[in-house]
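Novice: Give me a 3D structure for the following:
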Amino acid sequence: MRLSPTEEAAHATRDDEPASAKWRDFALWCAIPVIIVVLLRVFVFGMYVIPSRSMEDTIMPGDRVVTTKLASHIQKLQRGDIVVFKDPANWLANEPNANSSFLIKRLIGLPGDTVACKGPGYPVTINGVAIHEESYLKPGVEPSSFAFQEHVTAGHLFVMGDNRANSADSRYHQNDGDEGLVPVNDVVGVAFLRYWPLNRIGWLSAHHDVFARVPEPANE
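Specialist: The predicted structure follows:
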């Protein structure tokens, strides 16, 4: 088929395009996705390697998780969220496997809540209502092996590991400056996906339904 003069001119222009320009365009189209991924990684998503057993069997040592970085700023934190936070009061000092300054636990108490447990054989209560944690607690582990009660002050959170038998969480740090509580501003993300190892890839559930019957604090 014979090309029209206009089509012949356009075809000739494309053929005459310098190789350097073609490589520039190719590099640009390759760079754009990379830049987008880097920006998402820096500002929206975080990736962490789990070193300890404190969140078994939900998260195992060596698992790698993805978090949202916008959690405490845009996204409203909820009871049950799996939160990554900065070490609030040197909690990691006695952790032999600690290789970063971040911890990961499940958010149990929000500001204004009173979190308590009477000890072995009893459930954790929040604002006087028992929560049933079988859906995420490590099988065979008590909700708490000792009694405690903590009022969560403004701007703070009460956190616990899913493996309560091996989790130095808010219960164990009640003599520090914040009485074992985590400042909301120290939360750097909410974990929502396990991406490694390949045979354990999957979404991480917050189990918000466990906390559905918990009333709001009386003073809130």
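Novice: make it CA atoms for all contacts and neighbour counts henceforth
Specialist: Noted.
Novice: The longest helix anywhere in the chain - contacts with which helices or strands?
Specialist: Counting by DSSP state H, the longest helix found in the chain is helix 19-43. Judged by 3 or more CA pairs under 8 Å, 6 or more residues apart in numbering; DSSP states H and E, helix 19-43 has no packing partners among the helices and strands.
Novice: any residues touching the following helix or strand past that helix, and which ones?
Specialist: Note on helix 19-43: by DSSP states H and E, the next helix or strand toward the C-terminus is strand 45-49. Strand 45-49 is contacted from outside by 62-69, 189, using CA atoms under 8 Å, 6 or more residues apart in numbering.
Novice: next one: strand 45-49 to chain centre, how far?
Specialist: The chain centroid and the centroid of strand 45-49 are separated by 8 Å under CA atoms, centre = their mean, to the nearest Å.
Novice: how about it: buried residues?
Specialist: 45-49 (16 or more other CA atoms under 10 Å).
Novice: could I get these as a markdown table with distance to Lys76?
Specialist: Converted to a markdown table, those look like this (distance: CA to CA, whole Å):
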| residue | distance to Lys76 |
| --- | --- |
| Phe45 | 16 |
| Gly46 | 18 |
| Met47 | 20 |
| Tyr48 | 21 |
| Val49 | 24 |
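Novice: so Pro143 sits right up against Val124, yeah?
Specialist: Yes. In this structure, Pro143 is within contact of Val124 by CA atoms under 8 Å, at 6.3 Å.
Novice: between those two, what contacts are shared?
Specialist: Joint contacts of Pro143 and Val124 (CA under 8 Å, 6+ apart) are Cys117.
Novice: Neighbour count for the two, which is higher?
Specialist: Pro143 (26 against 23; other CA atoms under 10 Å).
Novice: and Arg164, what does it touch?
Specialist: 54, 137-138, 141-145.
Novice: One more sequence to fold, the one below, so I can look at both together:
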Amino acid sequence: MTDKKRQLPVWQESILLVLTAMVMAVIVKTFFLQAFYIPSESMEPTMLVDDKILVQKVSYWGGDVQRGDIVVFDDPGGWLGAEDSRHATNGLQKVLEKVGLFPTGGHLIKRVIGVGGDTVACCTDGKLTVNGVKLDEPYLLDESATKDRTFEVKVRDGYLWVMGDNRGNSSDSRAHLGDPGGGQVSEKAVVGKAWFRVWPLNRAGFIHKPAAFKAINDK
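Specialist: Predicted coordinates:
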């Protein structure tokens, strides 16, 4: 007769299962998906305050950020306000935040308007232009708020020009034109692309890129 395999006690198996689950969660957070919440009104009406979203990272493994994507990114320096910097407040939340199971704060979320090599200008007939093509942006809360500041910028290679959908209440690239970085965000600062809204349930679903940028992408 062969000896039976020695089994771990139940309590040891339970600890092993929990540790394995946490390691897997950290791997998923690092390379695939991460939970975030919407901290401010800057992306209304597309994203509302306290919406909970999943950000996927797979699309950007090759650094292929595209116009029209809604991206979560690290603070380029001095962009974060107090409402954007909220983090988990108790021990359990902090543990869950570390493994990606509690929505993370301390980041920004905006829509990519221009990528490296693009010329973004405001405004022609009240509309943004990218490489001379006027954008029709039906996702904006108030399109007239776009033209509150005129500019023309050439986006550097490896950088992005980002703006909120709530143009009248968004501290985005326009507000940081005078910064050392000229309001441009390095692609290296991008955490991932907004992919799926998980909360509230009545608005849960995939987050799609609008058709507004198709003509530019096809040039």
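Novice: From the centroid of structure 2, which residue is nearest?
Specialist: Val72 (1.9 Å; CA atoms, centre = their mean).
Novice: corresponding residue for that residue in structure 1?
Specialist: Aligning on TM-score structural alignment places Val72 of structure 2 opposite Val84 in structure 1.
Novice: Tell me who's in contact with Gly177 of structure 1.
Specialist: Residues near Gly177 of structure 1 by CA under 8 Å, 6+ apart: Ala89.
Novice: in which helix or strand would I find it?
Specialist: Per DSSP H and E, there is no helix or strand for Gly177 of structure 1.
Novice: Mind telling me what Ile38 of structure 2 corresponds to in structure 1?
Specialist: Per TM-score structural alignment, Ile38 of structure 2 is aligned with Ile50.
Novice: Could you pull up the residues touching its match?
Specialist: 59-65.
Novice: Would you check the distance separating stretch 171-183 of structure 2 from the middle of the chain?
Specialist: That offset, for stretch 171-183 of structure 2, works out to 18 Å (CA atoms, centre = their mean).
Novice: what do you get for stretch 72-87 of structure 2?
Specialist: The answer for stretch 72-87 of structure 2 is 12 Å, by CA atoms, centre = their mean.
Novice: tell me which residues of it are tucked away?
Specialist: Neighbour-count burial for stretch 72-87 of structure 2, with 16+ other CA under 10 Å as criterion, is recorded at 72-76, 79, 84.
Novice: next one: stretch 199-208 of structure 1
Specialist: Buried, per 16+ other CA under 10 Å, within stretch 199-208 of structure 1: 204, 206.
Novice: Over to stretch 127-135 of structure 1?
Specialist: Buried, per 16+ other CA under 10 Å, within stretch 127-135 of structure 1: 127, 129-131, 133.
Novice: The equivalent of Gly164 of structure 2 over in structure 1 and Gln174 of structure 1: what is the separation?
Specialist: Counting by TM-score structural alignment, Gly164 of structure 2 lines up with Gly161 in structure 1. Gly161 of structure 1 sits 16 Å away from Gln174 of structure 1, taking CA to CA, to the nearest Å as the criterion.
Novice: Going by residue numbers, what spans are strands in structure 1?
Specialist: Secondary structure of structure 1 (DSSP state E): strands at 45-49, 64-68, 82-86, 102-109, 114-117, 125-126, 129-130, 148-151, 156-160, 182-183, 187-196, 202-203.
Novice: ok, back up a step: turn the buried residues of stretch 127-135 of structure 1 into TSV, including distance to Ile104 of structure 1.
Specialist: Below are the buried residues of stretch 127-135 of structure 1 laid out as TSV (distance: CA to CA, whole Å):
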residue	distance to Ile104 of structure 1
Asn127	24
Val129	25
Ala130	23
Ile131	21
Glu133	18
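Novice: surely the match of Gly164 of structure 2 meets Asp169?
Specialist: Yes. Between Gly161 of structure 1 and Asp169 a contact is recorded at 6.5 Å, counting by CA under 8 Å.
Novice: Those two: which has the busier surroundings?
Specialist: Gly161 (26 against 22).
Novice: show me the contacts for the more buried one.
Specialist: So Gly161 of structure 1 contacts 54-55, 104-106, 167-169 (CA under 8 Å, 6+ apart).
Novice: likewise Gln184 of structure 2?
Specialist: Applying CA under 8 Å, 6+ apart, the residues near Gln184 of structure 2 are 155-156, 159-162, 173.
Novice: which residue in structure 1 lines up with it?
Specialist: Match for Gln184 of structure 2 (TM-score structural alignment): Leu181.
Novice: cool, Asp50 of structure 2 as well?
Specialist: Match for Asp50 of structure 2 (TM-score structural alignment): Gly62.
Novice: And for Thr150 of structure 2?
Specialist: Using TM-score structural alignment, Thr150 of structure 2 pairs with Ala147 in structure 1.
Novice: how many other residues sit next to its match?
Specialist: Neighbour number of Ala147 of structure 1 under other CA under 10 Å is 13.
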